[in-house]
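Student: Kindly return the folded structure for what I paste below:
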Amino acid sequence: MNARRPLVILKTGRKIPALETIAGDYEDWIAAGMGWQPGAVRVIAPDRGEALPAPDTVAGIAITGSGSMVTERADWMLRAADWLGDAVQREVPVLGICFGHQLLAHALGGEVDDNPHGVEVGTVEVSLEDAAAEDPLFSALPTRLWAQLSHRQSVRVLPPGATLLGASEMEAHQGFAFGPRAWGAQFHPEFDERIIPHFVEYYRAILGEQSRCADTLKSMVRPAHESRVLLRRFAEIVREGES
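Tutor: Reported below is the predicted structural model:
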């Protein structure tokens, strides 16, 4: 792509140590899923003090997952949230994934806290709401799809004015839209069946405390190709804005 402005990937965390044998990190998997060339992507790590650009100088924004929790209210999170709120107001295309979904919701006035049902991890079936059929991004997905999940916290209350787009058995807010060009997805469209078993193992002890079997969840891991369409469609939306 020869966009005049870059896609910014807000890198809010790093992969767990068990994934060292798998090449890349959140930002690499997201960019690859979008079909974005490395030279057209700018990766910014706000937790390391890296400066955030003026929103009108970027083509779009994707926010990665993280091992951090939005409820920590770290200074870098508050700074990033203010920046995201400004970007959404300026109608820059924004896609928040997992922690990014939660941070975006917080930035727009939603509430984030621990998932009352516990850890949601593994390959999970997500059901889309009727509103998704009319949404520019989520309409690219089937009404029921498999997706890779790994999270302890959730968007407990959507931002005022947000539209609910999807849910799962353990998560009421798997996806939302806010305004014409901002979206959150609790699931990880950039993860594949190689990655997610490591997150199940990561949560083994906590799952045991919740009387849930990590081995059973690992046996249920399967490809979730349909969820990856979300990344390709978001890239199309960003490119349409640049044309």
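Student: For the rest of this, base every contact and every neighbour count on C-alpha atoms.
Tutor: Fine.
Student: show me the contacts for the residue sitting nearest the centre point of the chain.
Tutor: By CA atoms, centre = their mean, the chain has its centre lying nearest to Ile97, at 0.5 Å. By CA atoms under 8 Å, 6 or more residues apart in numbering, Ile97 lies in contact with Ala62, Ile63, Thr64, Gly65, Gly184, Ala185, Gln186, Phe187, His188.
Student: Kindly list the longest helix within the protein.
Tutor: helix 225-242 (DSSP state H).
Student: and that helix, how far out from the chain's middle?
Tutor: Here helix 225-242 is found 13 Å from its chain centre; the criterion is CA atoms, centre = their mean, to the nearest Å.
Student: Following up with a second sequence; could you model it the same way so I can compare the two?
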Amino acid sequence: MKPFLILQLRPETEAADDEFAALLDKGGIAPERAVRVRLEREALPAGLDLAETAGVIVGGGPGCVSDPPAAKSPEEARIEAACLGLIPEILARDHPYLGCCYGIGILAHAMGGTVAKGRYGEPVGAVTCEVTEEGRRDPLLAGLPERFDAFVGHKEAVEVLPEGAVALLGSAPCPYQMIRAGRNVYATQFHPEADAAVFETRIRVYRDRGYFPPGEADALVAMCRAAEVEVPQRILRRFVERYG
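Tutor: Okay, the predicted model is just below:
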């Protein structure tokens, strides 16, 4: 059975390890079926053949594709270039792809959409997502609740959907919570692997990275613990089951 290629962008080891464990757990991916690449410290595998993978999953991270080049560290620029370099082949092959948070920005930017910080950023916490008409017909969403909560926290977002992409989920603050290109290329603005415990770890790790005032960390943790967030993890598992 082919493995999933999991690309991680988080330079903080605690957050990266926790994200990887959550992707395996919530996605139902056996460890031996995951090829993990932490792009901040290593390059893509030499001679990578996408046809030999079940799909590509791109995790989240503190970088923003919309930042000007001068504002990006060499590490961030290298990570972004590695991810962007895969998208043309993914789209041409219609190869299974699931971009999570940062991954939606990468996909939309590569397709010519507008990704920016001006309109649709969302504070850390749970937001209610609503299935679109197109989403009701999508195999990853069919039969799921029409409205459900998901964990978000992002400075940039897709502002103009690229040609060739369709919106599957939206929220009041952010109209593009989940999109699809072709039949098999997906991306979410929310974090489909995250439950309250996962988000608690990220709140602690990123409390000084500008997502929220550091003094609000305890209140955000309490809010996440009180939220009922489970449908996004079912979407992740459906992706894995469909393509694995």
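Student: Mind checking the TM-score on these two?
Tutor: The TM-score (TM-score structural alignment, normalised by the length of the first structure) is 0.83; 230 aligned residues with a CA RMSD of 2.6 Å.
Student: any idea what the residue nearest to the centre of the first structure aligns with in the second structure?
Tutor: In the second structure, the residue paired with Ile97 of the first structure is Cys100, using TM-score structural alignment.
Student: where's its match relative to His109 of the second structure, distance?
Tutor: Per CA to CA, to the nearest Å, Cys100 of the second structure is found 14 Å from His109 of the second structure.
Student: One more: Leu144 of the second structure?
Tutor: From Leu144 of the second structure to His109 of the second structure the distance is 28 Å (CA to CA).
Student: And Leu141 of the second structure, by the same measure?
Tutor: Distance from Leu141 of the second structure to His109 of the second structure, by CA to CA: 24 Å.
Student: Show residues contacting the longest helix of the first structure.
Tutor: With CA under 8 Å, 6+ apart as the test, helix 225-242 of the first structure has contacts from 3-4, 30, 33-36, 59-60, 93, 95, 137-138, 140-142, 145-147, 189-190.
Student: and Gly125 of the second structure, what element?
Tutor: strand 122-131 (DSSP states H and E).
Student: What of Ala81 of the first structure?
Tutor: Taking DSSP H and E as the criterion, Ala81 of the first structure maps to helix 75-89.
Student: Ala107 of the first structure maps to what in the second structure?
Tutor: That one, Ala107 of the first structure, aligns with Ala110 by TM-score structural alignment.
Student: actually Thr57 of the first structure, sorry about that
Tutor: Match for Thr57 of the first structure (TM-score structural alignment): Glu52.
Student: just Lys11 of the first structure next, same as before
Tutor: Checking TM-score structural alignment: Lys11 of the first structure goes with Gln8.
Student: number of nearby residues for that match?
Tutor: Other residues near Gln8 of the second structure number 23, with proximity taken as other CA atoms under 10 Å.
Student: What of Phe176 of the first structure?
Tutor: Neighbours of Phe176 of the first structure (other CA under 10 Å): 27.
Student: what does the one 10 residues further on give?
Tutor: The criterion is other CA under 10 Å. On that basis, Gln186 of the first structure has 28 neighbouring residues.
Student: Find the nearest non-adjacent residue to the residue mapped onto it from the second structure, please.
Tutor: Counting by TM-score structural alignment, Gln186 of the first structure lines up with Gln189 in the second structure. Leaving aside its chain neighbours, Gln189 of the second structure sits nearest to Cys101 (4.3 Å; criterion: CA to CA, 6 or more residues apart in numbering).
Student: do you know how far that neighbour is from Ala227 of the second structure?
Tutor: 19 Å.
Student: Of the two, give the one with the bigger neighbour count.
Tutor: Higher neighbour count among Cys101 of the second structure and Ala227: Cys101, with 27 against 16, using other CA under 10 Å.
Student: thought the more buried one was touching Pro62?
Tutor: No: if you go by CA atoms under 8 Å, Cys101 of the second structure and Pro62 don't touch, sitting 9.9 Å apart.
Student: wait, what's in contact with Ala196 of the second structure?
Tutor: So Ala196 of the second structure contacts Val221, Cys224, Arg225, Ala227, Val229 (CA under 8 Å, 6+ apart).
Student: count of residues packed around the third one?
Tutor: Same thing as Arg225 of the second structure. Here the number of neighbours of Arg225 of the second structure (other CA under 10 Å) works out to 15.
Student: And the last one, by the same measure?
Tutor: Number of residues near Val229 of the second structure (other CA under 10 Å) recorded here: 20.
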